[in-house]
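Build the 3D model from these lines:
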Amino acid sequence: MTRSIKARLLGFAVWCGAAAIPAASLQAETLSDALSAGYENSGLLEQNRALLRAADEDVAQAVAALRPVLSWSASASTSWPRENLDRTGQDYLQTSLGLTAQLTIYDGGLNQLAVEAQKETVLATRESLRGVESDVLLRIVQAYLEVQRASSSVDLRQNNIRLIGQELQAAQDRFEVGEVTRTDVSLAEAQLAAARGLLASEQGGLTQAIEEFRAAVGRAPDNLAAVPLAPIPDSLEQAQQIARRNAPDLLQAQRQVTIAELNIRRAAAARRPNVALQGTLGLDPNNDFEDSEQLSLSVQSPIYQGGALSSAVRQIQNQRDAARNALIYTARQIDQSVANAYSLLAVARATRTASAAQVRASNVAFDGVREEATLGARTTLDVLDAEQDLLDARTSLVSAEVDETLATYSILAAIGLLTAEHLELPVQIYDPSAYYNLVSDAPAGMSPQGQALDRVLQSIGH
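A predicted model of the protein is given here:
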């Protein structure tokens, strides 16, 4: 039994009571395979990548506000009553064509600050995407390990039923020759019925674990291989230092503070004068397309807006204070999450060591009690109790090993290193800067770069 359990822990799971297949004849699915499939098929990741690209476009729109605005216009009008007819007898038609160009010369830095704020928003959104990626990968790790835990539990329950069935048969044989009473047989029958009920419960748990795996990865699990412990920092202090430099939630909170600071400067810039240059070219088709040109310079500055500008500054200052406190809170939460993960790891390791010792001792005790029972020194109940102790020890060992592995990956997630790039998954790593580099200078739709953007969006399903 011990050797069989070790094999199961290496990932050769038996689905819902199927016959065991020799390990050499199977190609095991690794955690890397599952993580790669989940990374490439995650709708949640695609959703957040699209949100990041939308944030990239905010930068392009902010940049566009610094450039000239060129527009054309055309109009046609006629008039009644009939006395307005022209010499040809047709209704008099008045038409005009116009071309207008406008450029903001000075706005107190308002538009440039808007560009900087949007760039910070993009960086914050990238950190949000990295956090989502970590959540997606951690869910896959959890689903993978829970399938292994549930599969091992089903296997242990099946072995338990076989052993109880053997004890029931032995009790019946001994009852027939008068060595034991009907009570021993009934005890074994009751234990067997309870074991079958527990097996059904474990099989239901396995079915749920498989469905969670399917939801996380995009397909059902198949012959899951062993999961190595994730490489983690040697100490809690070292891990917390890494988390403070690298945790996505913390870096996003820092960006939010910077955005709030820029927005305060933008609100202050709204009080400054705005200088704009406008040029107009008009054509009159009714007068041999005679043209007219006009160039104007306008200066505008708010004097009084009912206190709205001052209120906007105060509002953003309060938003900045909220962002600062959110940063402090997030930093503390990160430290706590890392400490909790290390605590769970320590508990799992201690439980694994204790359970391994318990399995060895319970196995010796079970063999001894069963041998003594054949000699009449022990009852059937003693054998069943010893077998239950062994089952509990083995179940505890399986769970402890799963918990230990899961804790190491939880630590990676807490310090911001549970990413496809850090895990070196064999996938095409999504580059969050690729789309930004195409749109950051706000290319026009008909330009070569704008057409390249259209092809990019088409290639990703738009």
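
Please make it C-alpha for all contacts and neighbour counts, starting now.
Will do.

Buried residues, stretch 160-170. List them.
160, 161, 164, 165, 167, 168, 170 (16 or more other Cα atoms under 10 Å).

If you could redo that for stretch 103-111, that was the one I meant.
Neighbour counts over stretch 103-111 (16+ other Cα under 10 Å) mark 103, 104, 105, 106, 107, 108, 110, 111 as buried.

Out of the buried residues of stretch 160-170, which comes closest to residue 297?
Nearest to residue 297 among these: residue 160, at 90.5 Å, using Cα to Cα.

follow-up on the earlier one: hmm, which two among the buried residues of stretch 160-170 are most spread apart?
The largest separation in these, counting by Cα to Cα, is between 160 and 170 at 15.2 Å.

Check which helix or strand the closest residue to residue 116 other than its chain neighbours maps to.
Leaving aside its sequence neighbours, residue 116 sits nearest to residue 262 (Cα to Cα, 6 or more residues apart in numbering; 7.5 Å). According to DSSP states H and E, residue 262 maps onto helix 248-269.

and that helix, what does it pack onto?
If you count contacts as 3 or more Cα pairs under 8 Å, 6 or more residues apart in numbering; DSSP states H and E, helix 248-269 packs onto helix 110-176, helix 308-374.

what's in contact with it?
Residues from elsewhere that reach helix 248-269, judged by Cα atoms under 8 Å, 6 or more residues apart in numbering: 107-110, 113-114, 116-117, 120-121, 123-125, 127-128, 130-131, 244-245, 309, 312-313, 316-317, 319-320, 323-324, 326-327, 330-331, 334, 416.

picking that back up, return the most buried member of the helices and strands packed on helix 248-269.
Most buried of the helices and strands packed on helix 248-269, by mean neighbour count (mean count of other Cα atoms under 10 Å): helix 110-176, with a mean of 22.

what about the helix or strand following that one, distance to the chain center?
Going down the chain from helix 110-176, the next helix or strand is helix 182-217, by DSSP H and E. Centroid displacement of helix 182-217 relative to its chain, using Cα atoms, centre = their mean, to the nearest Å, is 33 Å.

how about this one, so we can line them up?
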Amino acid sequence: MNTVKLIIALLFSVLTFGQDVAKKEKWTLEDCIQYAKEKNITIQSAALDQNSAEVNYSQSKSSRWPNLTGSASQSLSNGNTIDPITSDYVAQQIHSTSLGLNTSVTLFQGNQVNNQIKQNKFQVDQNSMYVKEAENNVVLSIVEAYMQALYSNDGVTIALKNLESSQKQMDVAKARFEAGSVAKKDYTDAVSQVATNKYSLIAAQNTYDLQLLTLKQLLELEPEDAFEIETTINNLVVNELPDKIEVYTNALAQMPEIQASKLGIAISEKDLDIAKGTFLPTLTLSGSLGSGYTSTQNLGFADQLDLNFNQRVGLSLSIPIFNRNQSKSQVQNAKISIEKSKIEYRTVQKELYKKIETAWQNAKASLEQTEQAIAAKEAAQESYTLAQKKYELNALSTSDLVVAQNTLTNAEQNYFQAKYLSILYTQLLQFYQSNEIKL
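Predicted coordinates:
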């Protein structure tokens, strides 16, 4: 009873977790990752493939057992015929009933059954690695989409700030134009800049909304579900990057795609063992129980079943002599598959190293770019502040102020881009070492 209560409590906690997370006002990166691991359909599909592999593994273990079939038949014969129960030749109408049980078990088949069981176990293990790989791919997609969303959100903030500034500039330009202190062009430049900044704000908001949509789809949320992300993140200061060879060594030992590829070689090697087993004899033990009733005998149904009861036990040996080179071809193809699996393993290793090398180089470049972007942003901010003061004193035209504002906008965008790229790639390096990704 306590066990039942525990199971119900666990199920309830899983269900309520999904409901609580779905009702969150703002999702952190950790929320997104945890929720996606439970709900993403790509991961669920990989899990179903693993379930199928487990079914095949269980069935292959059952192939060691004897089979058992029952049979029953009712027949009516007329004329000259052989009695199916007594095997006597008779010339009369016969009503007969036959009942039987049959069983057989393979005692030896070139060790193919054992090798098939081992191969299926490898496939279960391989599919479990595929599930982990699917989870990793979804996690990486979420991290990338989350970083893009944060960058897009900052783009909205910049666009909104620029719009507010340009509206104030337009009000000043309008007042000056009406007072006759500036030419009409100065005022129209300010009006044009407001329209341009409104356009930029709409585009930035649309980009942000599209990034949220990407995240929602990764999380398998419904279209009507409200969804916002937590835009406040910790400042992740990275003093130095880890050694990329060390990262690669750790990844080789832990990344599921590497383990799955290794298991692919083992699966191919078992194919070779199975193929070699076709050259060996097959020994089968069989047995049967049977009885029947016939109208040619002057006994009741039950008496005849007792009288005609029979048992049989037999051994059969099948020795392959020549099967048109099928076994030889299977062995050759299995050896080819092993070599292909080894090539695939080397390919996966190369792809993993390329990903790590790319992440390391991008992390290095983005960290350096962040330093330069900070300096450029501070300089642009100072220039824009001076330009605003000149504009307030009517010592600078609207178009010149717009140039200073655009320079600051570009510097801020470059800074945020470098910032989020550095976070993304340094977190990827942590991921390849099986460390937790969090902001």
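
Could you get me the TM-score between them?
Once superposed, chain against chain, the TM-score is 0.83 (TM-score structural alignment, normalised by the length of the second structure); 391 aligned residues with a Cα RMSD of 2.6 Å.

mean shift between the helix holding residue 262 of the first structure and the second structure?
Its matched residues in the second structure lie on average 1.0 Å from helix 248-269 of the first structure after superposition (mean Cα distance after the TM-score superposition for the first structure).

So which of the helices and strands packed on helix 248-269 of the first structure is nearest residue 458 of the first structure?
Proximity to residue 458 of the first structure (Cα to Cα) singles out helix 110-176 among those, at 21.6 Å.

Can you give the contact residues for the longest strand along the first structure?
If you go by DSSP state E, the first structure has its longest strand at strand 93-106. Strand 93-106 of the first structure is contacted by residues 66-79, 273-286 when judged by Cα under 8 Å, 6+ apart.

returning to that earlier point: so what corresponds to the residue nearest to residue 116 of the first structure in the second structure?
In the second structure, residue 262 of the first structure lines up with residue 270, judged by TM-score structural alignment.

relative to helix 308-374, how tilted is the helix holding residue 262 of the first structure?
For helix 248-269 of the first structure against helix 308-374, the angle by axes from the mean of the first three to the mean of the last three Cα atoms, to 10 degrees is 170 degrees.

against the second structure, where does the helix or strand following helix 248-269 of the first structure fall?
Per DSSP H and E, helix 248-269 of the first structure leads on to strand 274-284 as the next helix or strand towards the C-terminus. Counting by TM-score structural alignment, strand 274-284 of the first structure falls onto residues 282-292 of the second structure.

can you tell me how far the match of residue 262 of the first structure sits from residue 328 of the second structure?
Counting by Cα to Cα, to the nearest Å, the gap between residue 270 of the second structure and residue 328 of the second structure amounts to 16 Å.

Next: residue 115 of the second structure.
18 Å.

hmm, back to that, restricted to buried residues, select the contacts of strand 93-106 of the first structure in ChimeraX.
Restricted to buried positions by 16+ other Cα under 10 Å, the ChimeraX selection for the contacts of strand 93-106 of the first structure reads:
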select :66,274,275,276,277,278,280,282,283
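
Next up, the contacts around the residue mapped onto residue 148 of the first structure from the second structure.
Superposed on the second structure with TM-score structural alignment, residue 148 of the first structure falls opposite residue 150. Residue 150 of the second structure makes contact with 231, 420 under the criterion Cα under 8 Å, 6+ apart.

Assign a three-state SS to residue 313 of the second structure, would you?
strand (DSSP: H, G, I helix; E, B strand; the rest coil).

residue in the first structure matching it?
Under TM-score structural alignment, residue 313 of the second structure pairs with residue 295 in the first structure.

pretty sure that match contacts residue 282?
No. With contact defined as Cα atoms under 8 Å, residue 295 of the first structure does not count as touching residue 282 (11.7 Å).

Residue 414 of the first structure versus the residue nearest the centre of the first structure, what's the distance?
The centroid of the first structure falls nearest to residue 132 when counting by Cα atoms, centre = their mean (2.7 Å). As judged by Cα to Cα, residue 132 of the first structure and residue 414 of the first structure stand 12 Å apart.

same deal with residue 344 of the first structure?
Distance, residue 344 of the first structure to residue 414 of the first structure, by Cα to Cα: 13 Å.

what's the neighbour count on residue 249 of the second structure?
Each residue near residue 249 of the second structure was counted by other Cα atoms under 10 Å, and the total is 13.

Work out for me the element it sits within.
Assignment of secondary structure by DSSP H and E places residue 249 of the second structure within helix 244-254.

I'd like to know how many residues surround the residue nearest to residue 116 of the first structure.
By the measure other Cα under 10 Å, the count of residues near residue 262 of the first structure is 22.

separation between residue 359 of the second structure and residue 352 of the second structure?
11 Å.

Correction: the previous question concerned residue 214 of the second structure.
Distance, residue 214 of the second structure to residue 352 of the second structure, using Cα to Cα: 25 Å.
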